[in-house]
Every structure is written in structure tokens, then in C-alpha cells.
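1. quick one: sequence and predicted model below, then my questions.
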Amino acid sequence: MQQNRKKRQGHFKKKELKPKTENQFDYIRTIVESDVTLCYGPPGTGKTAVAVGIACEHLLSNRVKKIIITRPVIESGRGLGFLPGTFDEKIHPYLIPVLEEMNSRLGENKIKDFKAKGLIEVCPLEYMRGRNFHNSFMILDEAQNCTMEQIKMFMTRIGFDSKAVINGDIDQTDLPPHLRGALQECVNKLDGVERVGVVALTEKDIIRNKIISKILGALGN
């Protein structure tokens, strides 16, 4: 096990994950203690950064065998197959925020190496049906753009010894009105369910330029 750990970590200095607010500390604690974590909040609060940071730590310490990254693809209401280009070219623009955070933790070369070895897998939601992910750390980013069917499908892919983090901004969605509200409904109905954690981040947790929290506050988020 120690030998495998050395192989995964390689010769690089990983960026340590440190909470910057009390709610971020609660977010980290909830992920560690829960099988499924739902986190919602405005932009810049660290929803993706924290999830990616913990996922990388779990992978490097051999607590999981792989990281699964997914995000809804919304392109004029059509699926990924309608977009031009290779698979990587199609999905890359949607995963830039996640990959940027992962790059800050692992570095570009390590990410390429882990992807080549199957330790990091990018899997669009529409390709997850019928699969089960065991001993994995699963991240569903931008879940406010998921329908209830998509979120259910993601959660039913969670295998043995796996963790899942579902995050999003309930107040920002690109879905048509009749499909909105799935993330909020999941938060309401799953809060209190055993092994499921729910965390709310607010404008006070914004760790980007402070002008963002002022703008969101003035505009009512």
C-alpha cells in the first residue's frame, strides 16, 4: 500500500486544502463524514474547490481508487453527441472550472498521467447510465442545471466504498422553467437522511474578489 501511495504522489508538492471560512470547514467535515454531500451556494464560495481538493487527497492517500467528474452539458437543449469534435473537445469547455482546481492540486502532468491510467475519469451524465462506480470519489458539478432524473441517475451510480459530492447554485440555472428546481428539491428531501449531508454556503463565504459578494448582495443574489 505504501508503495502504491508513493507511485501516486510522485515527486511534487501538493497544495494543502485549508478552509477559509467556518462554512467551508463544515463543508469539509460533512464530506468526510457522509457518503453523499449536497452543497449549494453562490459563485466563488468554494463549492467546486473544496470537493476537488478532498477528492485529490482521497486519491493520493489511496482512500479511493479513482475520481469521477461529471457535469450537465447544456447546448441548445441537445445532447453531447450533437456537438462537433472529439469527446475531449466536446466536454472540455464544460469542465474547465473543475480541471483548473484539479490542476492547482496535482499539476497538469499528474492529471494527464492519472487520466491515462484511469484514476481520473471524465464522464458526462448522459454516458453514466448502466454503470456503477465502486471505491470512487464522484463529483457532480453545476447540479442546478440537472433535471431530477439526472440527479437520481447520478446518485444510483454510487457504488460500494464511494463518496459523492453534488454541488450547485440554486439561484443560477440555464434550464427552462418547467425543468428547474431539482437540486433544491433534493436538498429539501434529503436533509436529515442518514449518511447524507447538506451544506449551505452564503455570500459571506465568497473567497474571490470581495466586490462579488457586494454585487450579489446588492442585486439580491
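-> Alright, I've got the coordinates. Nothing here was measured: the structure is a model prediction, and the numbers come from that model. Numbers count the residues shown, from 1 in each chain.
2. make it CA atoms for all contacts and neighbour counts henceforth
-> OK.
3. report the secondary structure state of the residue most central in space within the chain.
-> Central residue of the chain (C-alpha atoms, centre = their mean): residue 139, 3.4 Å from the mean position. Assigned with DSSP: H, G, I helix; E, B strand; the rest coil, residue 139 falls in the strand class.
4. for this structure, which helix is longest?
-> Identified as the longest helix of the chain according to DSSP state H is helix 87-106.
5. and here is the other one:
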Amino acid sequence: MNTGVLNEAILEFPDNRLLIDLCGEFDRNLTDIEARTGVQILRRGNQLAVHGPEDAIKGATEVLQALYQRLEAGREVGKGDIDREFRMEHEPEPDQQLEMFGGGKVEIKTRKKLVEPRTDAQKAYVRSLFENELAFGIGPAGTGKTYIAVAVGVNMLITGAVDKIILCRPAVEAGERLGFLPGTQEEKVDPYMQPLYDALNDFLPGKQLAKMREEKTVEIAPLAFMRGRTLSNAFVVLDEAQNATTMQMKMFLTRLGEGSRMVITGDRTQIDLPRGVPSGLQDAERLLKEVNGISFNYFTGKDVVRHPLVAAIIEAYEQDADG
């Protein structure tokens, strides 16, 4: 990077084709970066001139350079990638932290897509899931707690680290009484499990997923179905754990068998248990916080990666609760 006048930075990109991809269709990527930083970006041949306040220029140029490096590595650049670069710290990380990822970027390979954390909390969470046999992911909706856990499970399955994936949820209604549900036992619980199906469909081809479910390599079941089982050589996820009772949580945690990993995800602000029934997630957090080998990972509204309004909604509710 060559610096001209005080509030201008000139970035030169040797590959003009990659520069076109960096700018995006109708320069939409540049427009996104301008809106986030308050700078103005002008294209001059194979150069980009960035104008604005000094701090804003620094942030914009770091993002532009990181995105160009991504294109050089043969990857695409989309809105989510721009969002990730703004959220993540750009300081180089000690090599020992990335040892398990071959000294490269923290990422999760699945059959259908490559999943990359988009916030620093998500990056720490991914590391935790690979490093610990029992991990908790606690925070508001939209922070990727379950999505990332399922992605890691699929990665471990296709690399042979585990033999099966087991995903479960408490079958608790979210503040509504749905009444009697018709159909078979599986059809009755399917509505509760839909978010887990959605995540799996993102990572595995449809036919392969159907075959895995038929062979019980991938299981999706209500929490109550875990009683009496010992889960060995499996990647096990308990989603919406705030709706498990204390006894259910204890039952689930003691299913952990040899060669298995467990992930418990939940949001303490969305407890749907009857009034007076304590949440098993809160009890587990209190009782297990100091146990070696168990990690607790926390997310906030800043880690929401859904629509930007979701983060604003969560923040508004948090402020109201604090007030």
C-alpha cells in the first residue's frame, strides 16, 4: 500500500480479473464497504483510491486486502464474507493456536460447503468444539451456536473421527399449546426438530443424508429418547438446552461414552418451561463451570449473523430487561 495525501490511500491489485470480483457486480461490494466505514472508494485502472478519515481508511483497506487475498486463494467474496472481515480481528494469530487447522484459517469442511466463523466468538467456539469432549454454546438466537455445532459434527463424521451424529432437542412448545399432533411418532416430533434438519441439509447432499438417516448414521430425536442409552463414538448435540429440566440435563450429560463429543447449546433468555421449573442449562452452567475438560462459550447480540435487525431486536430486549 502506498500512501498519498493524508486522507487518501492507494491500493494496487495486480490481477484485474480478481479486482472485478473484489468490486462485485455494479460495485456492490465497494458500496457495502463505503456504507460501513464512511470512506469513498474510487477505481482507477488496477488501483483503488480510498478517501476518508484516517481510521476509516485503515479499516477499509484492511478489509479490501483480506478479501483480495481470499480471491487469490480461489474463493468467492460475498456479503457474508465482507461482514466477517469487519467483525474479525485482523491481527496475526500465534501459530500454535492454529496447529489443529494445519496452521491455516479456522474453517469447517462439509460435503456441500465450507463454513467459516464470522465473529471472534464463533472462531473461539469452533476451536473449542474440536478441542473439548464436552462444550457449551450459550447466547441469543442467530449467533450460529447450533449451525456451527452441526457443521463440526458433519466434518468429524466424514473424516472418520466419529461413527455417527445424534441431534436432539427437548420437545417443548415455545409459549403455545399446539395440542394433539396427528401421525406417527416421528411425524409428531418432526416440527420440533426442523431447525436441525435445516442445518444438516446445508452440509450434506439430500440423497446421502437420507441414506445416513436410514442407516442411523445420523439420528434426530427428542431428548426423552436418550434415556438408557450410552452414546459411544458419536458427535452429540443437544439444542435448545434451556428447555431441558435439571433431571433431563443430568440424564443427557451422563450418556457420554467412549470416543464421543457432546455440544449443548441454548439461550437463557428463551426458557419455555412451566413457571417454577428450573432450567437444566442454568444448573449445568452453575455446577460444571470449574470442571476441567468442559468448555463454556458465550455469545452476545454482536455475534448475531442473521439479518441486521435481529441484532437490534435482541439488543432492545436486553436493554429493557436490564432497565
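-> Here it is on my side, so go on. These numbers come from a predicted model, not from an experiment.
6. counterpart of the residue nearest to the centre of the first structure over in the second structure?
-> Matched to the second structure by TM-score structural alignment, residue 139 of the first structure sits across from residue 237.
7. what are the ranges of the strands in the stretch 1-150 of the second structure?
-> Taking DSSP state E, counting those that start in this stretch to define them, one finds strands in the stretch 1-150 of the second structure at 2-3, 8-12, 40-44, 47-51, 108-109, 114-115, 134-138.
8. residues in the first structure aligned with the fourth one?
-> Translated: strand 47-51 of the second structure. Going by TM-score structural alignment: strand 47-51 of the second structure matches no residues.
9. ok, the last one next?
-> Here strand 134-138 of the second structure aligns to the first structure at residues 36-40, judged by TM-score structural alignment.
10. just stretch 147-161 of the second structure next, same as before
-> Using TM-score structural alignment, stretch 147-161 of the second structure lines up with residues 49-63 of the first structure.
11. highest mean neighbour count out of the strands of the stretch 1-150 of the second structure?
-> Across the strands of the stretch 1-150 of the second structure, the average number of neighbours (mean count of other C-alpha atoms under 10 Å) peaks for strand 134-138, which reaches a mean of 24.
12. now for that one, which elements pack on it?
-> Using 3 or more C-alpha pairs under 8 Å, 6 or more residues apart in numbering; DSSP states H and E as the contact test, the elements touching strand 134-138 of the second structure are helix 120-131, strand 261-266, strand 294-298.
13. the match of residue 139 of the first structure is in contact with residue 264, isn't it?
-> Yes - between residue 237 of the second structure and residue 264 there is a contact under C-alpha atoms under 8 Å: 5.9 Å.
14. what residues are up against residue 303 of the second structure?
-> Contact partners of residue 303 of the second structure, counting by C-alpha atoms under 8 Å, 6 or more residues apart in numbering, are 119, 121-122, 142-143.
15. top of these by neighbour count?
-> residue 143 (25 neighbours; other C-alpha atoms under 10 Å).
16. once you drop chain neighbours, what's closest to that one?
-> Spatial nearest neighbour of residue 143 of the second structure, chain neighbours left out: residue 304 (4.3 Å); criterion: C-alpha to C-alpha, 6 or more residues apart in numbering.
17. the one you found: how many residues sit nearby?
-> As a measure of burial, residue 304 of the second structure has 22 neighbours, counting by other C-alpha under 10 Å.
18. can you check the one 4 residues further on too?
-> Other residues lying near residue 308 of the second structure total 10 when counted by other C-alpha under 10 Å.
19. what lines up with it in the first structure?
-> Aligned by TM-score structural alignment, residue 308 of the second structure pairs with residue 210 of the first structure.
20. which residues touch whatever residue of the first structure lines up with residue 280 of the second structure?
-> Using TM-score structural alignment, the equivalent of residue 280 of the second structure in the first structure is residue 182. Going by C-alpha under 8 Å, 6+ apart, residue 182 of the first structure touches 144, 146-148, 151.
21. sec struct for residue 144 of the first structure, please.
-> Of the three states, residue 144 of the first structure takes helix under three-state DSSP.
22. isn't it right next to residue 179, touching?
-> No - the pair formed by residue 144 of the first structure and residue 179 falls short of the contact definition of C-alpha under 8 Å, at 10.2 Å.
23. neighbour-wise, which of those two wins?
-> Using other C-alpha under 10 Å as the criterion, residue 144 of the first structure and residue 179 rank with residue 144 on top: 25 against 13.
24. how about the contacts made by that one?
-> Contact partners of residue 144 of the first structure, counting by C-alpha under 8 Å, 6+ apart, are 167-170, 172-173, 180-183.
25. one more pass at 10 Å, please.
-> By C-alpha atoms under 10 Å, 6 or more residues apart in numbering, residue 144 of the first structure lies in contact with 40, 72, 151, 166-175, 180-184.
26. before we move on, what about residue 209 of the second structure?
-> Counting by C-alpha under 10 Å, 6+ apart, residue 209 of the second structure makes contact with 197, 200-201, 203, 215, 217-218.
27. doesn't residue 217 of the first structure fall inside a strand?
-> No - using three-state DSSP, the secondary structure at residue 217 of the first structure is helix, not a strand.
28. can you pull the contacts of it?
-> Contacts of residue 217 of the first structure by C-alpha under 10 Å, 6+ apart are 203-204, 211.
29. of those, buried ones?
-> For the contacts of residue 217 of the first structure, a burial check counting by 16 or more other C-alpha atoms under 10 Å picks out residue 203.
30. before we move on, the earlier item: might one say that the match of residue 308 of the second structure is in contact with residue 45?
-> No - counting by C-alpha atoms under 10 Å, residue 210 of the first structure stays clear of residue 45, with 11.1 Å between them.
31. where do the contact lists of those two overlap?
-> Overlap between the contact sets of residue 210 of the first structure and residue 45, as judged by C-alpha under 10 Å, 6+ apart, is given by 203-204.
32. one step back: most neighbours per residue, which of the helices and strands packed on strand 134-138 of the second structure?
-> Burial of those is given as mean neighbour count (mean count of other C-alpha under 10 Å); strand 261-266 ranks first at a mean of 26.
33. residue 194 of the second structure corresponds to which position in the first structure?
-> Mapped onto the first structure by TM-score structural alignment, residue 194 of the second structure lines up with residue 96.
34. count the neighbours of its match for me.
-> The tally of other residues near residue 96 of the first structure (other C-alpha under 10 Å) stands at 11.
35. which non-adjacent residue is nearest residue 248 of the second structure?
-> Residue 248 of the second structure sits nearest to residue 280 (C-alpha to C-alpha, 6+ apart), 7.1 Å away.
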